[in-house]
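**Q** give me coordinates for this.
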Amino acid sequence: MGKQNIGTINALTRITVGLFLMVFGAVKLVKRPWNQSYWMIVLMSAMKVAEGIVRYCPVTDVVQQRMQDSSNKEQE
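**A** Next up is the predicted model:
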């Protein structure tokens, strides 16, 4: 795993929104447990909470690496 690549405000936002969406999905699952879209909301929001806690986002890491690679190619 890479080093931390998101800031404090970004991490707090991910945790807050992730927890809100997890609760939203869980409440909806109580009424309709067969609905797979609510399961996806819960899983994706749990991933966002985890990203906020460890302050590492793999998508941000990939984007930063691609931007760095493209700037290195332009300098050559």
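**Q** only C-alpha atoms from now on, for both contacts and neighbour counts.
**A** Fine.
**Q** in this structure, which residue is closest to the centre?
**A** Lys48 (3.4 Å; C-alpha atoms, centre = their mean).
**Q** what comes into contact with the helix or strand that contains that one?
**A** Lys48 belongs to helix 36-54 when assigned by DSSP states H and E. With contact meaning C-alpha atoms under 8 Å, 6 or more residues apart in numbering, helix 36-54 is reached by 4, 10-19, 21-23, 25-26, 28-29, 57.
**Q** to compare against the first, here's the next sequence to fold:
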Amino acid sequence: MKQNVGIVDALIRITIGLVILTWSVSKGCSKHSKGFPLLSSLIGAMKVAEGITKFCPIIYIAEKRNSQADINPNNEFNPS
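**A** Here you go, the predicted structure:
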């Protein structure tokens, strides 16, 4: 797993992830909470994990797709 996120971006991801995680835990403690705090807590935890590992799977997929488009710009199949 190659790091694809810089230090500043990692710190921002950790901070925003912890804010989202804290908000979702505080909303999840109430009686009337539905599924949204659970979903937002998963998203917040994912952002914290991305910041700690300095790896973002979405950036990885975008870079891989972009490099494949550079190899064959017309997206045509060339069997040669």
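**Q** mean deviation (superposed) between the helix holding Lys48 of the first structure and the second structure, please.
**A** When the second structure is overlaid, helix 36-54 of the first structure sits 0.5 Å from its aligned residues on average, using mean C-alpha distance after the TM-score superposition for the first structure.
**Q** so what's the gap between that helix and the chain middle?
**A** Centre-to-centre, helix 36-54 of the first structure and its host chain are 7 Å apart (C-alpha atoms, centre = their mean, to the nearest Å).
**Q** buried residues of that helix, list them for me.
**A** Buried residues in helix 36-54 of the first structure, counting neighbours by 16 or more other C-alpha atoms under 10 Å, are found at 38-39, 41-43, 45-52.
**Q** surely Leu29 of the first structure touches Asn35?
**A** Yes. The criterion here is C-alpha atoms under 8 Å, and Leu29 of the first structure meets it with Asn35 at 7.3 Å.
**Q** which one of those two has more residues nearby?
**A** Leu29 (17 against 11; other C-alpha atoms under 10 Å).
**Q** which residues touch the more buried one?
**A** 35, 38-39.
**Q** same question for Ile20 of the second structure.
**A** Counting by C-alpha under 8 Å, 6+ apart, Ile20 of the second structure makes contact with 40-41, 43-44.
**Q** now the first structure: which of those match?
**A** Contacts conserved in the first structure for the contacts of Ile20 of the second structure, counting by both residues aligned by TM-score structural alignment, their matches' C-alpha atoms under 8 Å: 40-41, 44.
**Q** got CSV for these, with distance to Tyr60 of the second structure too?
**A** Shown next, in CSV, are these (distance: C-alpha to C-alpha, whole Å):
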residue, distance to Tyr60 of the second structure
Ser40, 23
Ser41, 23
Gly44, 19
